[in-house]
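Engineer: Okay, here's the prediction I keep looking at, along with the sequence it came from:
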Amino acid sequence: MFRRGKGIELKSTGEIEAMRAAGLVVADALAAVTAKAEPGVSTGELDELAEQVIRDAGAVPSFQGYHGFPASICASLNEKVVHGIPSKSEVLADGDLLSVDCGAILDGWHGDSAVTLSVGTVGARDQALSDATRKAMWAGLQRAQAGAHLTDISHAVQSAAQAAAKADGNQYGIIAEYGGHGIGTEMHMEPFLPNLGKPGRGPKLRVGMALAVEPMLTLGSAETEELDDEWTVVTVDGSRAAHWEHTVAITENGPWVLTAPES
């Protein structure tokens, strides 16, 4: 969903704390969706649940109506990488891999996070894929340090994904054309954050910046295509995909993961 827009936004300590409040709303919505995502439940039902949690908190879903997007979450099932549109007719089955992306606006500030959920009992390779994507995300988040360069995060994501592939004995495709982004008073802001690349490039990271770090890995080729709905992105080879994301602020004390309840 990234759209290039304004320059890099710096936030005050108070504004970062406001983003934290928005981030916790997103965390609560994803926790509710995670608890309900079982065989027999539709992605449309999960969308309704997420919207209810967000609105009950006094927030607004970031995604609903964004450039015409028709739902409050993106629900990307199996070979869908990102931007899947929830539907009452799309019912979860045992063994599915479901990526859920969610955003909320609270008092003008955005939070954005994604999880990949294992529905029922999934195959070992599918679970390894999700675990590898999550590890890659956390590797990137740890590099969100003042004084580092933007692509230090990118390189950390790539290196962790490649290390996981070697350890798992799998071939993971790293999606290049979609990635992370700046976030704050808008959901998608500069800079665009690739999920692979050489370190030491791009703008220097400064206290007050906030970024969404969101790797997407596949169990095959990294080549993707967009469906006719002009939103849903799928793997060309039909391989399964995983997507994990957190919003992180760069502070004087290091990274603060705003959408992680425990941080």
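Structural biologist: Everything's here; your move.
Engineer: CA only for contacts and neighbour counts going forward, please
Structural biologist: Will do.
Engineer: quick one: secondary structure of Val212?
Structural biologist: Wrong residue type there; residue 212 is Ala, not Val. Three-state call for Ala212 (DSSP: H, G, I helix; E, B strand; the rest coil): strand.
Engineer: For it, give its distance to Ile73.
Structural biologist: 16 Å (C-alpha to C-alpha, to the nearest Å).
Engineer: Over to Ala124?
Structural biologist: Taken as C-alpha to C-alpha, the span from Ala124 to Ile73 is 27 Å.
Engineer: Pick out whichever of these two has more residues nearby.
Structural biologist: Ile73 (32 against 9; other C-alpha atoms under 10 Å).
Engineer: Ser89 - how many residues pack around it?
Structural biologist: Neighbour number of Ser89 under other C-alpha under 10 Å is 11.
Engineer: My understanding was that it contacts Ser42; is that so?
Structural biologist: Yes. Proximity of Ser89 to Ser42 meets the contact threshold set by C-alpha atoms under 8 Å, at 6.6 Å.
Engineer: Wait, a helix at Ser113?
Structural biologist: No. Using three-state DSSP, the assignment for Ser113 is strand, not a helix.
Engineer: and it, what does it touch?
Structural biologist: Gly23, Val26, Ala27, Asp101, Cys102, Gly103, Ala212, Trp244, Glu245, His246, Thr247, Thr259 (C-alpha atoms under 8 Å, 6 or more residues apart in numbering).
Engineer: what do you get for Ala71?
Structural biologist: Counting by C-alpha under 8 Å, 6+ apart, Ala71 touches Asp47, Phe63, Gln64, Gly65, Ile85, Pro86.
Engineer: could you redo the last one with a cut-off of 10 Å?
Structural biologist: Ala71 sits next to 44, 47-48, 50-51, 61-65, 84-87, 102 when contact means C-alpha atoms under 10 Å, 6 or more residues apart in numbering.
Engineer: next one: Lys166
Structural biologist: The contact partners of Lys166, by C-alpha under 10 Å, 6+ apart, come to Ala160, Tyr172.
Engineer: That one: which element?
Structural biologist: helix 150-168 (DSSP states H and E).
Engineer: and the contacts of Ala71, which two are the farthest apart?
Structural biologist: Farthest apart among the contacts of Ala71 by C-alpha to C-alpha are Ser62 and Ser87. That separation is 18.2 Å.
Engineer: ok, structure two:
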Amino acid sequence: MVFLKTDDEIELLRKSNLLVAQTLGEIAKVVRPGVTTGELDRIAEEFIRDNGAVPTFKGFPNPYGSPFPASICTSVNEQVVHGIPGNIVLKDGDIVSVDCGTYLNGFCGDSAYTFCVGEVDEEVRRLLRTTKEALYLGIENAVPGKRLGDIGYAIQQYCESNSYGVVREFVGHGIGKEMHEEPQVPNYGRRGYGMTLKKGLCIAIEPMITLGNRQIVMEDDGWSVRTRDRKCAAHFEHTIAVTNGKADILSSFDFIEDVLGDNAI
């Protein structure tokens, strides 16, 4: 069932998502060669709890194995999504997608950003730029009267026209009192197909785009997903509300990009 949100509920969602944005801003301050993904997780969890919220990822159930053990997902290089923070030391030239979720005042926030670690090859930086640009192209289509397929089509066409792969097995989603609600929001599709978008629909749009082909593999930990060809993948995500006129972006990259300055993607 799809739950349309009231204006008051959207404002509560905004607060949760701005906390996610601030948390990612804290992460941006410490992403550098020599830092472990476990350290990023510790910083994120402490910041989220200090601000009166709960990290929604921690303990999230897995139908195929153990619950997720951390507060953020840290997916390095060829990892697409759901990388588990731990003893992985970030190296110069790496990229790391940090996906973060919070639960505050009864509503969820969810956003992701792929960071460069030190000096990253231009080929990989271009993948990141294209993925982020595709996210905003998808958001431009999140308006009343359009359909879910219009969002996916915009993302897919832009990325595939740049010779990148578009992951099919993992998609965006509705969001509200639960982190994952209906509908699913694919990053591929046909214009004019799928559910009609209505005012009050709140969704997380999250392109997962690969430098090589789109085939993926699930790692033995039951969570981490990587590219089959081990080429890099990028992941950017915003939570948005469908409103009259253009989409209302409830999350933000501003805190990240204020930290990164000229080094932002």
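Structural biologist: Everything's here; your move. None of the values given here were measured: they were computed from a predicted structure.
Engineer: So which of the contacts of Ala71 of the first structure are in helices?
Structural biologist: Within these, residues falling in helices by DSSP state H are Gly44, Asp47, Glu48, Ala50, Glu51.
Engineer: Double-check the second one against Ser87; I have them as touching.
Structural biologist: Yes. Distance between Asp47 of the first structure and Ser87: 8.3 Å, which falls inside the contact criterion (C-alpha atoms under 10 Å).
Engineer: Check whether the aligned residue in the second structure for His110 of the first structure sits in a helix, strand or coil.
Structural biologist: Taking TM-score structural alignment, the alignment pairs His110 of the first structure with Cys108 from the second structure. Assigned with three-state DSSP, Cys108 of the second structure falls in the strand class.
Engineer: dump the residue contacts of Cys108 of the second structure.
Structural biologist: Cys108 of the second structure neighbours (C-alpha under 10 Å, 6+ apart): 12-17, 20, 53-56, 101-102, 175-180, 239.
Engineer: run the last query once more with 8 Å
Structural biologist: By C-alpha under 8 Å, 6+ apart, the contact set of Cys108 of the second structure is Leu13, Ser16, Asn17, Thr56, Gly101, Thr102, Ile175, Gly176, Lys177, Glu178, Met179.
Engineer: any idea what the second one aligns with in the first structure?
Structural biologist: Pairing criterion TM-score structural alignment: the partner of Ser16 of the second structure within the first structure is identified as Ala22.
Engineer: now the strands for the stretch 1-150 of the second structure?
Structural biologist: 54-55, 72-76, 79-81, 95-104, 107-116 (DSSP state E, counting those that start in this stretch).
Engineer: Dump those to TSV, plus distance to Pro144 of the second structure.
Structural biologist: Output for those, formatted as TSV (distance: least, C-alpha to C-alpha, whole Å):
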stretch	distance to Pro144 of the second structure
strand 54-55	31
strand 72-76	32
strand 79-81	30
strand 95-104	26
strand 107-116	22
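Engineer: Tell me which of those strands lies nearest to Ile27 of the second structure.
Structural biologist: strand 95-104 (8.4 Å).
Engineer: Give the equivalent position in the second structure for Arg125 of the first structure.
Structural biologist: Match for Arg125 of the first structure (TM-score structural alignment): Glu123.
Engineer: ok, so what distance separates that match from Ser75 of the second structure?
Structural biologist: Following C-alpha to C-alpha, the distance that separates Glu123 of the second structure from Ser75 of the second structure is 18 Å.
Engineer: Between those two, tell me which one has more neighbours.
Structural biologist: Remark: of Glu123 of the second structure and Ser75, Ser75 carries more neighbours, 26 against 9, as counted by other C-alpha under 10 Å.
Engineer: Report how many residues lie close to the alignment partner in the second structure of Gln162 of the first structure.
Structural biologist: Structural alignment (TM-score structural alignment) places Gln162 of the first structure against Glu160 in the second structure. Residues near Glu160 of the second structure, counting by other C-alpha under 10 Å, number 13.
Engineer: Could you measure from Glu160 of the second structure over to Leu211 of the second structure?
Structural biologist: 10 Å.
Engineer: How about Gly145 of the second structure?
Structural biologist: 33 Å.
Engineer: More neighbours: these two, which one.
Structural biologist: Leu211 (24 against 14).
Engineer: what do we get in the first structure for that one?
Structural biologist: Counting by TM-score structural alignment, Leu211 of the second structure corresponds to Leu219 in the first structure.
Engineer: give the contact list for Gly103 of the first structure.
Structural biologist: Val26, Pro61, Ser62, Phe63, Ser72, Ile73, His110, Gly111, Asp112, Ser113, Met187.
Engineer: oh, I was asking about His238 of the second structure
Structural biologist: Contacts of His238 of the second structure by C-alpha under 8 Å, 6+ apart are Asp110, Ser111, Ala112, Leu135, Ala204, Ile205, Glu206, Ile249, Leu250, Ser251, Ser252.
Engineer: Regarding whatever residue of the first structure lines up with it, which helix or strand does it belong to?
Structural biologist: For His238 of the second structure, the aligned position in the first structure is occupied by His246, per TM-score structural alignment. Taking DSSP H and E as the criterion, His246 of the first structure maps to strand 246-251.
Engineer: Other residues contacting the following helix or strand past that strand?
Structural biologist: Once strand 246-251 of the first structure ends, the next helix or strand along the chain (criterion: DSSP H and E) is strand 254-257. Outside strand 254-257 of the first structure, the residues within contact range by C-alpha under 8 Å, 6+ apart are Leu141, Gln142, Arg143, Ala144, Gln145, Ala146, His246, Thr247, Val248, Ala249, Ile250, Ser263.
Engineer: and what of stretch 172-184 of the first structure?
Structural biologist: The list of residues contacting stretch 172-184 of the first structure from outside it, by C-alpha under 8 Å, 6+ apart, reads 2, 8-9, 19, 109-111, 129, 158, 161-162, 165, 188-196, 209-223, 247.
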